[in-house]
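Q: Could you work out the structure for the sequence below:
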Amino acid sequence: MEKADGADSGHRGTDHGARRAARADRPGGQAVREGCGWIQRLPGPAYRLALPGGGGQETVPPGDHCLRGSSVSERLGRGLLEHFEVVDYVVNGEGERPFAGLLEAMAHGRPAPEPSDVPGVFGRSVDGRVLGGGRSQLTRLDDLPVPDFDAYFQELRECSNLRTILPQVPVETSRGCWWHRAHSGRPSRGCRFCNLNLQWRGYRSKSPGRVADEIEVLSRKYSTLRFAFMDNVLNPARMGAMFEAIAGKDGDLDLFTELRVPVPRAVFSGMRRAGVRRVQVGIEALSTPLLEKMGKGTRTIDNVAVMKRCEEFDVENHSNLLLEFPGSDASDVAETLRVLDFVRIFRPLRIVRFWLGEGSPIAENPGAFGLSAVRNHPWYRAVFPGELAERLPLMVKTCRGDRERQRKLWGPVRDAVRRWRRDHDAWKRRFPCLPLLGYSDGGNFLLLRDRAVSSGAPKTYRLKGISRELYLACDEPRPIADLLREFPSISEVKIRAFLEDMTKKRLMFQEGDCCLSLATHENIRRFCPPPPG
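A: Just a heads-up that it's a prediction; the model follows:
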C-alpha cells in the first residue's frame, strides 16, 4: 500500500496490477472490515493516510480493507475508492450477503477477487478503474441471526468506570422506508429532504414474533431492559401485533422508537403496554401545505393527535420542527404560528434547520427547489486536505438559494417555540404529574381542566349530555360529516357551533372539515389492559 499524497490523495500513478498481485500473494486472504455510519465518515487508517504527513504505511493493518455502512453507498462509496488507495473494496448498500461473498471468494484462494465476482461490492480493476456495485439484499429479515454484542458488554465489564452504565441495546425490526418504496422511481415523491435510506432498496420487516423473541433473548443474555428500535419507520401493518407480542413477554422494558403518523389510539396504547417510553415522530411541520411541499404525505391534525397521545400515555416526545425548508413562505409561517397556539399544552418540539443531504430528492433535483451550486459543506476542509474536500462525494452539502430569506422568515416561529418551552416548563413545575389539558368523565358529563395558566386555579369547563358525547367522539381526528351521521338528531348548525366554540377556547383543534379534541383522559385506568372476557 502506498501513502496517499496530500491534496491529491488519489490513486493516480499507482501500479494497480502490482498492488493486486501483492495482495494475491498474501496467504489466506486477510480482510479488514471498517464500518462507516452517519458520524464516522472514514475509519481511522484511511483518515490518517489522507492527512499531510500522516501516519504512513505502519498505521494500516495488513489485509484487504473493505468499507461498509450507510455513508458509503453509491457515489459515496465509489468516491472513496477513487480517492483512497488504502481502500480495496466498498460494500454498496446492505452488507451481509456482499461481505460474506467477498470473504468466501478470498477463502477459496482468491484473496484479490475481481469486483464483478461479488454482487454488491465496489472494487478496482487492474488498471485502477472502479467497477462492480449493484445490490445484493436478503429477502427475509427473519433469516438474520440475533445480533451479538458480546465484545461491547465485555469491554463494559473490563472498565471499572463503565460498569454502572445501563446500556441501550439497538434492535432492528425493518429496513428501508415503505413510504419511499411506495413511490420508487419517482424521486419527487417521498420525504424530499430525507437521505436515510441510501443503503436500502425497498422495504422489508421482521415478523412480530421474531422481534419479540429477539428482544427477550438479548434482554436475558445481557441483563438489560433498555432497547432502541433502529428502524426509519415501523411497518404499520405489523405494529399492533408486534407490540402485543412484546407486551406478552416477561420484563419491564424501556423502549425507544421512531414513528410515522397517523398512529391510532389502540396502537399507541399497545406500544405503551409493551414499554415504549420515548418516541421521535416524523412531525417536521405544523402546516399541511408545508408538509405537502416536503413530500411527507401527512396532515397537521395527525401530528397534533400524536402529540396528544404522547401526553396522554406519558411518553416523551423528542420530535423535530424543521424550519427554513426551501420554498416555504409566509403562509406556512402564519399557519405554524396558529397551530403552536393549540399545541402549547404538549411537550415542546425541538427546532432543527434544514440541511441538504447527499442523495436526497432535493439534492438530486435542486433546481426544482430554487437551489443551485450544490457542493460539499465547507466544514469538510477542516478534515480533508486540499481539493479532496471538494472532489470527494460527502454526506452534507451546501448550496445557493433563499437561505437568508428563510432564516428571517422563520424568526417569529423560533421566538414562539422559545416562549413555548419557557411557559411549558413553568406550567409543569406547578402541575408535574397532571396533563396541562385533561378531562375526567362523570358518565353523563365531562370536567375539562386547562392548567396552562401562569397563576391561580386551572380553568374548568363542564360538558353535559350531547356535548360530552361530541367531545369524546373527536378523541381521534374525525370528519364533521362523520359526526353528522353519528348524531342525526342534532342539526348541522348546532354541531358546527359547538365545534367552533370548543376551537375558540383551544379545547379542540380543527383543520379543514376535520376536528380533534385536545384534552387527555386523566384516569390512570387508561394504562390498564381490559379485563379478560
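
Q: hey, let's count contacts and neighbours off CA atoms from now on
A: Fine.

Q: who touches residue 248 in this structure?
A: residue 274 (Cα atoms under 8 Å, 6 or more residues apart in numbering).

Q: what comes into contact with the longest helix along the chain?
A: In the chain, assigned by DSSP state H, the helix with the most residues is helix 411-430. Helix 411-430 is contacted from outside by 333, 336-337, 340, 344-349, 351, 436, 451-454, using Cα under 8 Å, 6+ apart.

Q: Could you also give me the structure for this second sequence? I'd like to compare it with the first:
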Amino acid sequence: MRIVLVCMPWQALEFPSLAIGILHERARRCRQPHEVKGLYAHVRWAEYLLERSGGRVTSKEYTAIANNGIFHGIGDWIFSPALYGVPEWNVEGYTQYLRGVGFDPSLPTELHRWTPDFIDTLADEVLAMEPDLVGFTSTFMQNVPSLALARVLKQRRPEVLTAMGGANCDGPQGAALHRNHPFLDFVVRGEGEQTFVDLLDALTEQGRLEAIPGLCWRDGKGVSRVNVERQGAFPMHDVPAPNYDDYFEQLGRSSVNGFIHPLLVLEGARGCWWGEKHHCTFCGLNGSMMKFRAKPPELIWEEMGRAIERYQTLDIIMVDNIIDMKYFKGLLPHVAASGWDLRIHYEVKSNLTREQIQTLKAAGVVHVQPGIENLSSRVLKLMRKGVSGSQNVQVLRDCEEHGLTVAWNLLYGFPGEEPRDYAGIIEQMPAMVHLQPPTGALRIALERFSPNFSDPSLGFGDHRPAAFYPFVYDLPEHELMDLAYLFDTVSLGLTGEAAAQLERAAARWKEAHANSELSYRESRGRIHLRDRREGWPEQDSVLASPFDVTLFHALQRPMSPAGLTERLQQAGLSVTAEDVSARLSDWKARGWVFEEGERFVALPTRANPQNVRVSISQLQEAQSR
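A: Next comes the predicted model:
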C-alpha cells in the first residue's frame, strides 16, 4: 500500500510530527511492505499564508494563533468553512465570542475565508501522490483542518481510505469523531503503534478489522463500529526512533525555511510516575494512559546521537510529561560528556535539588517546565502536587542561578482555596521579581481525563462543552460532550476582586523581572548582597557575622525557624529561637527570604558573570550611541 501521513495545522512550525515519525518506522513491522510518506501540511499552510498575504502574514502570526488559540478553538474555527464546504461559518457569533474573551477577530476572520482554497490545493497535492490510505494525526487544534482535508479527499476519490489518530481521538472523543464524520474510514483510539500495524495488516487481508483493539471502523453499510479499547501500555523499548526525513526535506525547500529554526522532537518516556500515585486534579494531558514507562537511558542516548548527526540539529524538545529520574545518572552525564553544544527542553517535577539542576545545565538543558502551578502549600495540596510553596520558590531561584529558563503558570480556581491562601504570596511577590515570573495568573480549565472532570465530588460535576465548540462544529451538545476536550463549569475557589488582585500581582512581577537583580557572592567568609530589584532601594549589603553567614547558607533549602535554630546550634553558635526569628523577620522585610507554610528560603541567587542584567534605560542609552 501507498500511505501518506499528514501533519495539519496548527502543529508548531519548528516541530516535526513525533507521531508521523514513529508510525513511519512502525510500518516496517507489517507483514507486507508498504510505502510511507509524510506530508507536513502545517508548513504548507505557512507558505500559503505568506504568499496570499503578500508577506503580511508570516510564521509569527501563525505561531501566535498556534500558541494562544487552543483554549478558544481559534485554529479549528479558521478551518470550519473547509470542513462544511461553505465560504464562511458562524462568523458573526464567533467574532463576538472572540471579542468577549479579549481576542482581536480580524486576522482569524481573514484566514477563515482562505481555508477552502488551501484545502482544495492541498488535496491536489495529496491525490497526486496516489495514496491508498491517508492518515492524520490530531492534537489540540488539528481536528478540523484534518477533517476538512479528509472530507475533500473522500469526495474527490472515494476509494482512498482515511484514518485518524492522536490525542484528540482518545476514549469517547475518537468514537464521536468517527460516528459523526462518515468520510473517516478509521479512527485509532489510544496509543497507535500496534493498532496502526494491525490495521495495515487487515487491509492487506492479514487480519480482521473487528478483532483490532482500539479501532473504529465501518461495516458494509457504513455504520460506525467501535472496538474495545486496547488494554495495557505499549512498551517503550518497542517505540522506534522517529524518522523525520520528510520534514527536513520539505522544510529545506520551503519558502518559509528562513523564518523557522527546526527542533528535534524526541521521546524518552510516557505517562507520569507522579500521576500514577497522585493524579493532579486539573491535569488531563496523559489521556486514558497514565502508566509511566521509559526507554532505557542508553537507548534514548543512542537515538539522540543518531538524530543529531542525521539532521544536524542541536535543539531538542523532549516531550516526556515528566523526566525519568534514572536519566539523571544514566542519560544526562553522557549528554554532558558528548561535547555537543545542545539546547534541550525537559519537563520535570518542581522538587529538584540544586545538584539535579546542575546536572540538567551541564547536559545542555536550557528550558524546563517544572509544573510549579502555585506558591501556596495549601493550594498545592488541594491539587495533589506533592510539593510545597517554598520548594517551588527554591527551584525558581536555583534555575535562575543556573541560567535555565522556566515556563510556568500560576493556577487558581481550586475547590476549597480561599483568599487567605494567596494573601501572603501576593504580599511577597515584589521580593521575587528577580526570579522568573509566571506566564500569568490563570483560572484552571476543566480538561477531559482530569480528576476534576471525572470525579463530581471535586465540585465540577455540572459542566458542558466550552463555549467555542458550537461555533466550530455543526453537532448537537450531546455529541460535543463526547468530542470536546475542554469544558465550561462553575468558577470555584478564588473569584471576583480576590482573583483580579492575584492576576495584577502576577502581571507586575512579569513587568519588573527584566530590570531586577538580587544576587550574592562570597569572599573571605563574607556574603556580599547586591539588590537591584525594581521597586526596591538600590542597596549593597554585607553579611559578616558567623550567625548571619551560617543562617544564610542554611536557608538555601526551605527550613522552619526551629530547624534553623537547631542547625546553628549544631554549628557551635550560641543563638536562641528568638534570635533566629528576629533575624528572619528583618530579612523578610528586606525581601531576602520567602516565608510560606512555616518555612523560610533564601531569595538571592549566586552571582553569575554570564547572567548579566541590563536595565531598559541602559539598553536604550547604548542603542542611541
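
Q: Would you pull the TM-score for this pair?
A: Once the chains are laid over each other, their TM-score by TM-score structural alignment, normalised by the length of the first structure reads 0.81; 478 aligned residues with a Cα RMSD of 2.9 Å.

Q: re earlier: mean distance, whichever helix or strand comes after the longest helix of the first structure to its aligned residues in the second structure?
A: Next in sequence after helix 411-430 of the first structure, counting helices and strands by DSSP states H and E, comes strand 437-441. Superposed on the second structure, strand 437-441 of the first structure shows a mean distance to its aligned partners of 0.9 Å (mean Cα distance after the TM-score superposition for the first structure).

Q: Identify all contacting residues around strand 437-441 of the first structure.
A: 345, 446-452, 507, 518-523.

Q: Restricted to strands, list the residues you listed.
A: 446, 447, 448, 449, 450, 520, 521 (DSSP state E).

Q: from the residues you listed, which single one is nearest residue 32 of the first structure?
A: residue 520 (54.2 Å; Cα to Cα).

Q: Which residue, other than its chain neighbours, is closest to the alignment partner in the second structure of that closest one?
A: Using TM-score structural alignment, the partner of residue 520 of the first structure in the second structure is residue 605. Counting by Cα to Cα, 6 or more residues apart in numbering, residue 605 of the second structure lies nearest to residue 519, which is 4.6 Å off, once chain neighbours are set aside.

Q: measure residue 456 of the first structure to residue 430 of the first structure for me?
A: 10 Å (Cα to Cα, to the nearest Å).

Q: Can you pick out the residue with more neighbours from these two?
A: Using other Cα atoms under 10 Å as the criterion, residue 456 of the first structure and residue 430 rank with residue 430 on top: 16 against 7.

Q: Number of residues surrounding residue 356 of the first structure?
A: 26.

Q: Going through the contacts of helix 411-430 of the first structure, which ones are buried?
A: For these, a neighbour count by 16 or more other Cα atoms under 10 Å gives the buried set as 333, 336-337, 340, 344-349, 351, 436, 451-452.

Q: Quick check: of those, which lies closest to residue 299 of the first structure?
A: The closest of those, once distances to residue 299 of the first structure are taken by Cα to Cα, is residue 336, at 12.5 Å.

Q: Is the equivalent of that closest one over in the second structure in a helix, a strand, or coil?
A: Under the alignment (TM-score structural alignment), residue 336 of the first structure pairs with residue 425 of the second structure. Of the three states, residue 425 of the second structure takes helix under DSSP: H, G, I helix; E, B strand; the rest coil.

Q: ok, now which ones touch residue 425 of the second structure?
A: 375, 376, 596 are the contacts of residue 425 of the second structure under Cα under 8 Å, 6+ apart.

Q: ok, these in the first structure, which still hold?
A: Mapping the contacts of residue 425 of the second structure onto the first structure (both residues aligned by TM-score structural alignment, their matches' Cα atoms under 8 Å) leaves 375, 376 still in contact.

Q: how close does residue 85 of the second structure get to residue 152 of the second structure?
A: From residue 85 of the second structure to residue 152 of the second structure the distance is 9 Å (Cα to Cα).
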